[in-house]
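S.K.: sequence below, structure please.
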Amino acid sequence: MANVSTLRFGAQTDEVTSLLRIVNMVRLGDAVTRPEIGRVTGLGRGVVAQRVDRAVEMGFLEDAEYAPSSGGRAPRTLRFRTERGRIVVCALGGLHIHVGVTDLDGAILAEAHRAWDIARGPEETLATATAMVDELLAAGDGTPVWALVVGLPGPVDFETGRPVAPPIMPGWNGYDVRTAFEQRYDAPVWVDNDVNLLAAGERARRRDESIDLIYCKVGTGIGAGLVSHGRLHRGANGAAGDMGHVRVPGAEQVCRCGKTGCLEAVAGGWALVRDARAAIDGGATGALADAVAAGTELTPEHVARAAERGDPLAISLVQAAARQVGEAVAALVNMFNPGVIVVGGAVASTGELFLAEIRQRVYELSLPLATRDLDIRTSESDSSAPVRGGVDLALEQLFEVSLPRWFAEGRPTVAAVHGASVRLLP
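M.R.: Model prediction:
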């Protein structure tokens, strides 16, 4: 774009500020006609027309159908052009890879899922994940990727996109995940803990800008995503919510992180599998024992399904895990005072069997004021939840955090989003 001036980030003209606001209002549906935009912003009719024309010229907005008439000439609605870009989400779990492609409104266009062991290392894992993404994009219409979000099952420094000493990810410490994806797809990338993606998805589901929420995932490992007044709370270095490595008093099990007595080593999915095998070796009978005898390699999902079907061993393991998780959640409730707790993950998929124990411990151990309006529930059964959460995170970063940096480019670029300058409109 010719005649574009470059200023340090933070400097914006009134024209740019109002233009950004108008694009976002239309995108979110807060104001979708020119008269509505004028009423909300206080801008005059001529200024609104000029700003809208500029947004249309740049390709962000376009005229759509006519709105209902209120007595005079029916106004033309505007729509945000969600088809201009694609968002890619790559959710890596301890034992799976889940990728999805959406439009700029978060509508899922394609997704794929496969079993995978994250311990196979970053090079092999990312090669597999990008091959899955490439296949989805190749089946599309060639629309450019505007953003990617990568979820990892371990602590992540959100500012750099690098995992930090992840207990179940050998070889991943300090690996530059963000740059690997940016170089391949030439689009800005955000890397976060996988539970934060799930928490973002729950935030989007409720559409409550001031919500205080905890998403507690009990799968192979244990973690929590925190939403404070509608914003993901990552802490100073991205470690907020890592409850899986809180010490359980009296516990002596060795955790995968190398420490002793972590919650994950007592109540995580891999711990339940370990304890189930030990009980079966000691003579326990039932559905789980029969599965092992038939050569089945137990997983947390096997334990959860067996508990749902009434297997006594599985039920006892799941309930004991829920009590320990409930004590840790109670501590979070006293400190964080959320309005909603959502419990998800493979172990928590047993539903009320797991949730009842958590509720009991939370209400027993938390302050009455902290639980007065507390809603504790299991997550909805949605296999696309990581993709939906990743898209919500991407839209937040693109249109609420970094929009002034890349708007003049017409689409987000790596240099504009992660750089230190902002280009203003001519």
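S.K.: only C-alpha atoms for contact and neighbour calcs from this point on.
M.R.: Noted.
S.K.: just the helices in the stretch 301-426 of the chain please.
M.R.: 312-336, 352-365, 368-371, 385-396, 403-406, 414-418 (DSSP state H, counting those that start in this stretch).
S.K.: okay, the angle between the second one and helix 312-336?
M.R.: What that stands for is helix 352-365. Angle of helix 352-365 versus helix 312-336, following axes from the mean of the first three to the mean of the last three Cα atoms, to 10 degrees, is 40 degrees.
S.K.: so for helix 352-365, what gets flagged as buried?
M.R.: Across helix 352-365, burial judged by 16 or more other Cα atoms under 10 Å covers 353-359, 361-363, 365.
S.K.: repeat that for the fourth one.
M.R.: Residues 385-395 are the ones in helix 385-396 that count as buried (16+ other Cα under 10 Å).
S.K.: repeat that for the third one.
M.R.: Neighbour counts over helix 368-371 (16+ other Cα under 10 Å) mark 370-371 as buried.
S.K.: need the contact partners of it.
M.R.: Helix 368-371 has contacts (Cα atoms under 8 Å, 6 or more residues apart in numbering) with 333-334, 337-338, 363.
S.K.: among these, which ones are buried?
M.R.: Using 16+ other Cα under 10 Å as the burial test, the contacts of helix 368-371 include 333-334, 337-338, 363 as buried.
S.K.: which of the residues you listed sits closest to R309?
M.R.: Proximity to R309 was ranked across the buried ones among the contacts of helix 368-371 by Cα to Cα; first place goes to Y363, at 27.6 Å.
S.K.: contacting residues for the closest one?
M.R.: Shown in contact with Y363 (Cα under 8 Å, 6+ apart): 330, 371.
S.K.: check R423 too.
M.R.: With Cα under 8 Å, 6+ apart, R423 has these contacts: 4-7, 405-409.
S.K.: go with 10 Å
M.R.: R423 makes contact with 4-9, 11-12, 404-409, 416 under the criterion Cα atoms under 10 Å, 6 or more residues apart in numbering.
S.K.: ok, it to I211 distance?
M.R.: 34 Å (Cα to Cα, to the nearest Å).
S.K.: hmm, back to that, S70: which of the helices of the stretch 301-426 of the chain is closest?
M.R.: When the helices of the stretch 301-426 of the chain are ranked by proximity to S70, the top entry is helix 385-396, at 33.4 Å, counting by Cα to Cα.
S.K.: quick check, distance from that closest one to the centre of its chain.
M.R.: Relative to the chain's own centre, helix 385-396 is displaced by 5 Å; criterion: Cα atoms, centre = their mean, to the nearest Å.
S.K.: so which elements touch it?
M.R.: Contact analysis of helix 385-396 by 3 or more Cα pairs under 10 Å, 6 or more residues apart in numbering; DSSP states H and E lists strand 86-92, strand 96-102, strand 108-115, strand 145-152, strand 189-193, helix 194-206 as its packing neighbours.
S.K.: here's the other one to compare against:
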Amino acid sequence: MRVVEDVQVQALTPDYVDSLATVLDLVRTGAARTRPELGRRSGLGRTVVTQRVNQLTECGLLEEGALGPSSGGRAPRELRFRAGAGVILAAELGATSIGVGVTDLAGTVLAEREELADIALGPEPVLDRVEQLFDELLAEVRATGGDAEATVWGVGIGLPGPVEFATGRPSAPPIMPGWDGYPVRDRLTARFSAPVWVDNEVNTMALGELRAGSAKGQSDILYVKIGTGIGAGLVSGGRLHRGSQGCAGDIGHAAVADEENVVCRCGNTGCLEAYAGGAALARDGLAAAREGRSEFLAGVLAETGTVTAGDVSRAAQSGDRTSVELLTRAGRLIGSLLATLVSFYNPALVIIGGGVAAAGDLLLAAVRESVYRRSLPLATRELRIARSALSDRAGLVGAAFMVIDEVFAPERLAHWVDRGSPAGDPDLVDVPLRTPLL
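M.R.: Sure, this is the predicted structure:
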């Protein structure tokens, strides 16, 4: 698409790029739908707004819609973001499952698939399957959407372990043998010829809730995943906080006990995850079944040969005293640690997600009781503690929004807007941001 030469020169200046990104963001987020609204919300002059809208329309990012409401004069024409101009590939890899999807540029899921998978099998077989699912879902979207292209603008991946965000490589992940230092980004970049971002799955879950879930419109939140492991994602000032190396929020390996006979998967003792995670509940439930302390779990063991965290949750909901005690103890341990974080960080909202958290109200009630009892009164005066609105979809949606946020950052937008798409530009991830999206 043609872009006027002097516009290309101007586009190199930070002020021009910022105004272009501001106009695009206001339209694509729905904050402004007409040129007059853009002027009021952005503070930009009418001529500048018109120029930026024209460029974004010429590049295929915006389009004219129906007439908007009139304020006394001629009715303005509404503007729409072309969310269907491309697609995002997103995947959330958990300890025992993978969720894969294709979204449009507004984060709407167009097709998805979830299936059991063992992250401990290693990167090659797991990512082989992820790539296969991406191909199948892309074919499905292209067939049903009538768009033979459905160009891939970017790929977002959430992993169940620490990730060095700058390189997209896992860093000594406790439950991911063979993944340490594996070039996940490089592999997917070569496969799909698009920019790729990789993060810890709990960060993508937090981002999913922030952009499309129960935290929408909030500025300071704490997302806690209670599944096979335990982790937290922090949002401060409306932005995801990853920390300097990308491992902020790894609360599962914070010490909560001095006992040395309970060894965590990370190799240390006393970790929260070793006492209150899904694997810990399964371990303690199995011991209760073998020792005859739970008739319900003993029946499960006799029938299936094992006991899972889900079995403990079902037993507790059936009134099994031992299982109730296990879940209550786990909730109190998690709540005690969260109470410290709530007093330290002072979020407005704590979101509890993950497979174990979704199993029932007992654990959530124990978490709430500990947090409200042990945190500072001022920190809990307006604090809400709620279950995840997106449930097991949070990580998938968040992985897509991770890519969308990065692609539309002003500095990166300047690199591809004249082409109308970042597709085929994997090096976009290396473009430095003046204000990093932490």
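S.K.: one step back: buried subset of the contacts of R423 of structure 1, written for ChimeraX?
M.R.: Only the buried entries of the contacts of R423 of structure 1 go into this ChimeraX selection, using 16+ other Cα under 10 Å:
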select :12,404,405,406,407,408,409,416
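S.K.: export the helices and strands packed on helix 385-396 of structure 1 to TSV and tack on mean neighbour count and distance to C262 of structure 1?
M.R.: Putting these into TSV (neighbours: other Cα atoms under 10 Å; distance: least, Cα to Cα, whole Å) gives the following:
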stretch	mean neighbour count	distance to C262 of structure 1
strand 86-92	28	23
strand 96-102	22	23
strand 108-115	15	26
strand 145-152	25	20
strand 189-193	27	19
helix 194-206	24	18
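S.K.: separation between the aligned residue in structure 2 for A322 of structure 1 and A379 of structure 2?
M.R.: In structure 2, A322 of structure 1 lines up with G331, judged by TM-score structural alignment. Note on G331 of structure 2: its distance to A379 of structure 2, by Cα to Cα, is 20 Å.
S.K.: what segments of structure 2 are strands?
M.R.: Under the criterion DSSP state E, strands of structure 2 are mapped to 62-67, 77-81, 87-93, 97-103, 109-116, 152-159, 163-164, 169-170, 196-200, 221-226, 230-236, 239-241, 349-353, 384-387.
S.K.: can I get those in TSV with distance to T269 of structure 2?
M.R.: Output for the strands of structure 2, formatted as TSV (distance: least, Cα to Cα, whole Å):
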stretch	distance to T269 of structure 2
strand 62-67	55
strand 77-81	51
strand 87-93	26
strand 97-103	26
strand 109-116	29
strand 152-159	23
strand 163-164	22
strand 169-170	22
strand 196-200	23
strand 221-226	19
strand 230-236	15
strand 239-241	27
strand 349-353	25
strand 384-387	29
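S.K.: figure out which of these is closest to A315 of structure 2.
M.R.: Across the strands of structure 2, closest to A315 of structure 2 is strand 221-226 (Cα to Cα), at 18.2 Å.
S.K.: in structure 1, point out the residues matching the closest one.
M.R.: So strand 221-226 of structure 2 sits over residues 213-218 in structure 1, by TM-score structural alignment.
S.K.: how big is the offset of that stretch relative to structure 2?
M.R.: Stretch 213-218 of structure 1, aligned to structure 2 and superposed, deviates on average by 0.9 Å (mean Cα distance after the TM-score superposition for structure 1).
S.K.: for P167 of structure 1, which non-adjacent residue is closest in space?
M.R.: C257 (4.5 Å; Cα to Cα, 6 or more residues apart in numbering).
S.K.: just give me the match in structure 2 for the one you found.
M.R.: Looks like C257 of structure 1 aligns to C266 there (TM-score structural alignment).
S.K.: which residues sit in contact with its match?
M.R.: Here C266 of structure 2 is in contact with 172-175, 252-253, 273-274 (Cα under 10 Å, 6+ apart).
S.K.: relative to G72 of structure 2, how far out is it?
M.R.: 66 Å.
S.K.: thought L263 of structure 1 was touching R256?
M.R.: No: counting by Cα atoms under 10 Å, L263 of structure 1 stays clear of R256, with 11.1 Å between them.
S.K.: more neighbours: the two, which one.
M.R.: Higher neighbour count among L263 of structure 1 and R256: L263, with 27 against 18, using other Cα atoms under 10 Å.
S.K.: apart from its neighbours in sequence, what residue is nearest the more buried one?
M.R.: Distances taken as Cα to Cα, 6+ apart place G244 nearest to L263 of structure 1, at 5.1 Å, with adjacent residues excluded.
S.K.: got the contact list for the aligned partner of that neighbour in structure 2?
M.R.: Counting by TM-score structural alignment, G244 of structure 1 corresponds to G252 in structure 2. By Cα under 10 Å, 6+ apart, the residues touching G252 of structure 2 are 224-226, 229-232, 264, 266, 271-277, 334, 337.
S.K.: try 7 Å this time
M.R.: 229-231, 271-273 (Cα atoms under 7 Å, 6 or more residues apart in numbering).
S.K.: who wins on neighbours among those residues?
M.R.: E273 (30 neighbours).
S.K.: and R277 of structure 1, what's its match in structure 2?
M.R.: By TM-score structural alignment, R277 of structure 1 lines up with L286.
S.K.: pretty sure its match contacts V307?
M.R.: Yes: using Cα atoms under 7 Å, L286 of structure 2 makes contact with V307 at a distance of 5.3 Å.
S.K.: quick one: G213 of structure 2 and A358 of structure 2, what's the gap?
M.R.: Distance from G213 of structure 2 to A358 of structure 2, by Cα to Cα: 15 Å.
S.K.: same question, R332 of structure 2
M.R.: Relative to A358 of structure 2, and taking Cα to Cα, R332 of structure 2 is found at 16 Å.
S.K.: now stretch 284-299 of structure 1: how far from the chain's centre is it?
M.R.: Stretch 284-299 of structure 1 has its average C-alpha position 34 Å from the chain's average C-alpha position, going by Cα atoms, centre = their mean.
S.K.: just stretch 357-364 of structure 2 next, same as before
M.R.: Stretch 357-364 of structure 2 has its C-alpha centroid displaced from the chain centroid by 21 Å (Cα atoms, centre = their mean).
S.K.: ok so, going back, contacts only, for the match of R277 of structure 1.
M.R.: Taking Cα under 7 Å, 6+ apart as the contact definition, L286 of structure 2 lies against 306-307.
S.K.: count the residues that sit near S323 of structure 2.
M.R.: 27.
S.K.: next one: G30 of structure 2
M.R.: With other Cα under 10 Å as criterion, G30 of structure 2 counts 12.
S.K.: that'll do, ta.
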